[in-house]
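Trainee: Need coordinates for the following:
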Amino acid sequence: MKNKFIVHPYMPNSVPETKKEMLNALKVEKVEDLYKDVIPKHLRFKGEMRLPDPIFSEYELKKHVEKILSKNISSSDYISFLGAGCYQHYVPAVCDEINSRSEFLTAYCGDTYSDHGKMQAIFEYCSMMAELVDMDVVSYTNYDGGQASSSSIRMALRITGRREVILPKIMHPEILSQVRDYCKHVADIKFVDYDPVTGQTDLKDLKNKISEKTAAIYLENPSYIGILEEHGQEIADMAHEHGALFIVSADPSSLGILESPANYGADIVCGDIQPLGMHMHYGGGCAGYIATPQEKKLVQEIPTYLYGITLTKVEGEYGWGRALNERCSHGSREDANEYFGTECGLWAITAGVYLALMGPRGMEELGETIIYRANYAKNLLSKIDGVKAGIFDSNHFKEFVVNFDETGKTIDEINKRLLDYGIFGGKDLSKDFPELGNSALYCVTEIIGIDEIKKLVAALKEIV
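Mentor: Down below sits the predicted model:
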C-alpha cells in the first residue's frame, strides 16, 4: 500500500480534502511546516517509517491487538512478588464501576459553573485523605508519587529561600530521578547514609550534614525497601532546629496501623495513592497527594487545585469549587510557582470511593494483613539455605530485601527459573544498590495468601 493515500477510520480529519482545508486555515502548505520551528532539524526523523499495512476491519484489528497482548504474562496469570512503587492490591468492583461512569470518566474537570458532582467527589476524597494522614489540607492529585515528592521539595525551597535538600541514600530510584530533574536548577542535593545494622537513617551522619543552608529533609516511611523509620521525631526536631522543613513520603495503605508522619513532626506529607483502588495498568494508574497543616505559608505553595465547600443561597444546600486559584497555573499560567495538569483527577475519585468503602476499620485490617503476611514470608524465606530475608534488623511493611549471595546465583538467574513455577520474583536491586549485594526486593500485599508464599518457598528451595 505504499504511495497510496489512506483514509484511516480511527484518525479524525485524515480525509485529504479536510486535511487541506485545515492547512489552508493555518496558512501552511504541509503538516511538516507546523513542526520545523519547534523540533530542531537534527532531531527530526528522516525517511519513511517501516509500518505494517493498516487494518480497516474493527474485528480484524481487535484480533491483531489481542494476539500481541497475549504474549504478555500478567499478575493475574502468575503469582507476583513485585512491588517497588507499583503494587497489586485488591480493587473492589465498585471502584471500577464508579470511575467508569461517563460523568467522571469523560467529563473534563470543569470550573465552578459545571461538574459540581465531580468537584464534590474530589472534595470528599480530599476530606477522607486528610483524615487518613491527619492533616488539615490535601491537594488535588499530582501525576504520581514522584511528582508529589518533587513538588513538596520545591515548596520547601520556596518557603525557606534555601537551596540545600537532604535525601536518604536508599530511596526509590525513579523518584530520585524525578527529583533530580525537577529540582536541578534550584536545589543542591545531599544524601544521608543509613545505619548498616537497621537500615534506618544514620542520625550522626544527618547531624554532620544538616546546616543553616538546608531547606528540607526528605524521608520515605516505609522506605523504598520497606523499612519502618523509628526516628521520625528526632529527624523532625533536627530539621526544625535548623529552620528546615521535614517532608515525609508515606504509603497510604500503611496508615491504618502506622502513625501519620504529621504526628511525628512532618511539615509536608506526600506520596502515591495507587494502592487505594487502582489497578497496576502496566505501571500506570498512579496519582500523587500532598498534605499540609492549614498554615498560610504552606498552603500558598501547594501547586495544584484546592477544593472547598461553601454555603449557598438555599438553606441547607452547599456548593463546591476551587479555592485560592491564584496560587496555581490554572489561575496564572505565567506567574504560577509550578505547572500542573488535570489528567489524574479520575484517580482522586477512585481513591475516594476506596476510602469510603474501607473506612477506618477497613484500613486498619488492610495494614494488619499486609504486615502479618509480609513477616510470615520473610520468616519462611530465612529458613532456606543460602537465603537471608530481611537483611536489616528493623520492622518492615509490605516489602523486604532478600539476599542470595551464598547461593552463587544471580537475581536474574533466580527470577528466570521462578517463571517456570508461575512466579514473578522480587525486583533486582543489584544495579541500583550494589552495596546490598546480590539482593532482590520482595513485596507481599493482602492478596498474597499463605499458599502462594509456601509455593514461593518451595520453588526457591529447588532453585538454589
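Trainee: C-alpha from now on. contacts and neighbour counts both.
Mentor: OK.
Trainee: mind checking how far the strand or helix carrying residue 64 is from the chain centre?
Mentor: Following DSSP states H and E, one finds residue 64 within helix 58-69. Its chain's C-alpha centre and that of helix 58-69 lie 31 Å apart, by C-alpha atoms, centre = their mean, to the nearest Å.
Trainee: isn't residue 421 right next to residue 459, touching?
Mentor: Yes - taking contacts as C-alpha atoms under 8 Å, residue 421 lies within contact range of residue 459: 6.8 Å.
Trainee: Look at those two and report which has more neighbours.
Mentor: residue 459 (19 against 15; other C-alpha atoms under 10 Å).
Trainee: For the residue nearest to residue 332 when sequence neighbours are not counted, the count of nearby residues, please.
Mentor: Leaving aside its sequence neighbours, residue 332 sits nearest to residue 326 (C-alpha to C-alpha, 6 or more residues apart in numbering; 6.2 Å). Residue 326 sits with 15 neighbouring residues when counted by other C-alpha under 10 Å.
Trainee: returning to what we had before: now do the helix holding residue 64: everything it contacts.
Mentor: Here helix 58-69 makes contact (C-alpha atoms under 8 Å, 6 or more residues apart in numbering) with residue 55.
Trainee: Could you also give me the structure for this next sequence, so I can compare it with the first?
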Amino acid sequence: MYHNWIPNSDPEIKASMLKSIGKNIDDLFADIPEPIRLKKNLNVGFGKPLSEYEVLRLVDRILSKNKVFRDPPPFIGGGICASHTPSIVRLLSLRGEVYTAYTPYQPEINQGILQALFEYQSMMAELYGVDVVNASMYDGSTAVAEAFRLAMRVTGRRKILVPETMNPFHRSVANTWISPVGGVIVEYRVDGRGQPLIQDLTSKVDGETAAVYLENPSFLGNLVEEPEEIESIARSKGSLFVVFSDPVSLGVIKPPGNYGADIVVGDGQGLGLGLNYGGPGLGILGIRMDQGLLKQLPGRLVGATLDSNGNRGYALILQTREQHIRREKATSNITTNSSLMAIMGAIYISYLGWNGLRRLGESILKRTRYVVENIRKRLSGRVSIAIDTDLFFKEVPLRFHRRSYEEIHRDLLARGIHGGLWLKDLLKGYEDCSLFCFSEVHSKSDIDLLINALDEVS
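Mentor: Next up is the predicted model:
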C-alpha cells in the first residue's frame, strides 16, 4: 500500500530499485521456506490511510477500555508502589535540556547536566550514609545485580547469600546476571518475625561467600531490628555487606552506611517517578570509600573540579572503567543510563528537603501502623498479618485463611479497588498471601474503604 509516510512505498520507486539490483521481489524473500510464505495480502489496517484525527479517535477508543484506579489509588505492592509526583518534578524534568540529554561526555557543553547529576550523587550518598553513589542504574533489580557482580569481582568469590524472602523480581534479574560468570545465590532463613536467623546465616557464611545481602525494609515491608549483627557476620569471613533500602524509608530509619554496609542499593521509583506501567525506575548504587570498590564500581561518576580560571566545573571521572575506553575489559557497561530519572529524584529530594523527607517517612509509618492494628482488630480469623511484627514500612503482607486471594482480588476489583500483589507463584510459604502497599497517596478513608471491603469479601 502506498503512503507518502512509508519510505519507498511508491510502486514506481519499488520497480526502479528492483531494476537497479537486478532482482524481483520474490528474490528478496528467498530465504523464507516456501511452505510458510504468506500467499495473500494481510487483512490489516482500515483499507485506507487514516487522518491524524481518525487515529486519535481510534487510540482514544482503545484507551477507554483501561480501568484507571485513582479513587482510591491502587494498593498493589512488590517494590513498585503508587506515589505522588509533585508538579514541579514533572515541570523541570520536561525541560528540553534535561529531557533529551545524552551521556555528557563533553564537559564544556554539558555543565548543567553534569552539575545536576553531581548533586544527585551527593544527596544520595548523604541519604544512604556512604561516600560514593553513581549516576545511575536502570532500576532496583539491575542495581542489585551489579552490586553482586561488583562484590564477586572485588573478592574473587562466587557465592551470594540472600534472605529467603528476597524480592523475587530482583532475585530473578540478579541470577540472570551472575550465573554466566559462575555466581551462585544461596538463601539464608528468616524467622516468623521477618528477622534473619543468625544461626543459619552464620553456618552458611564461609570463605567462598562474596557478599551477604540484606533488604531493610524487606520485600515484605518489615524492618530488620539488628542489621549490625548481619554486618558483623559478613565481616568475620571477609565477605562484603550489601544492603537494599527504599530511599524514602531513610528519612526515618538509620542509613545502611551507618551500620557498616560496603555496598548500598535501592530503587528511586518512590521519589516522584510514578508507576509508568512498571518503569522506568531509578537504580541507586553506592559504596563506602575503598579503592578496590571504586575501581570496580559500574555506572557514570561525576566529579567537581576547577577550570583554568579557578571556577568550579564538573566532568565525568574515572572513565577508564567504562566501555568506550576499556571495551571488553570494562567494569562499567551501563551505556545510556537513567540519568533523567536520577535528575527527577534529585529535584524531588530538593523540593522536599530533609525535614520533608522525614515527615513523608513518618506519614507512611503511621499508615502502615494503622493498617496492621485495624486488620488484627477487625478481621481476626479471616485475614492476618503474615509476619509477626508491628514494624512495617509501606508494604504489609496479608494472609487469607478462608478464601483464595484470587477470588478476593476479583471481588475487590468489582468494588473499584485494586488490591495487593498475590504471592502465590512468587514466594515460597506465602502462597495464600498478598502484598499491599500503603504510601502517602492513601488517605485514612482509602484505607478504611479497603478494610471494609476485605471485611465483606474475606
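Trainee: before we move on, the earlier item: structure 2: matching residues for the helix holding residue 64 of structure 1?
Mentor: Per the alignment by TM-score structural alignment, helix 58-69 of structure 1 matches residues 52-63 in structure 2.
Trainee: Superpose on structure 1 and give me the mean offset of that stretch.
Mentor: Once the two models are superposed, stretch 52-63 of structure 2 sits on average 1.4 Å from its counterpart in structure 1 (mean C-alpha distance after the TM-score superposition for structure 1).
Trainee: in that stretch, what's buried?
Mentor: For stretch 52-63 of structure 2, burial by neighbour count (16 or more other C-alpha atoms under 10 Å) applies to no residue.
Trainee: Over to stretch 274-286 of structure 2?
Mentor: 274, 275, 280, 281, 282, 283, 284, 285, 286.
Trainee: Now, those that are in strands?
Mentor: If you go by DSSP state E, the buried residues of stretch 274-286 of structure 2 have 283, 284, 285, 286 in strands.
Trainee: Please identify the residue in structure 1 that aligns with residue 170 of structure 2.
Mentor: Aligned partner of residue 170 of structure 2 by TM-score structural alignment: residue 175.
Trainee: how close does residue 299 of structure 2 sit to residue 364 of structure 2?
Mentor: 31 Å (C-alpha to C-alpha, to the nearest Å).
Trainee: Assign the residue nearest to residue 332 of structure 1 to helix, strand or coil.
Mentor: With DSSP: H, G, I helix; E, B strand; the rest coil as the basis, residue 326 of structure 1 sits in helix.
Trainee: And the residue mapped onto residue 255 of structure 2 from structure 1, how close does it get to residue 230 of structure 1?
Mentor: The equivalent of residue 255 of structure 2 in structure 1 is residue 260 (alignment by TM-score structural alignment). The gap separating residue 260 of structure 1 from residue 230 of structure 1 is 12 Å, by C-alpha to C-alpha.
Trainee: Kindly report the same for residue 462 of structure 1.
Mentor: 37 Å.
Trainee: Counting neighbours, go ahead and name the busier of those two.
Mentor: Each of residue 462 of structure 1 and residue 230 has its neighbours counted (other C-alpha under 10 Å); residue 230 has more, 14 against 9.
Trainee: Thanks a lot, see you next time.
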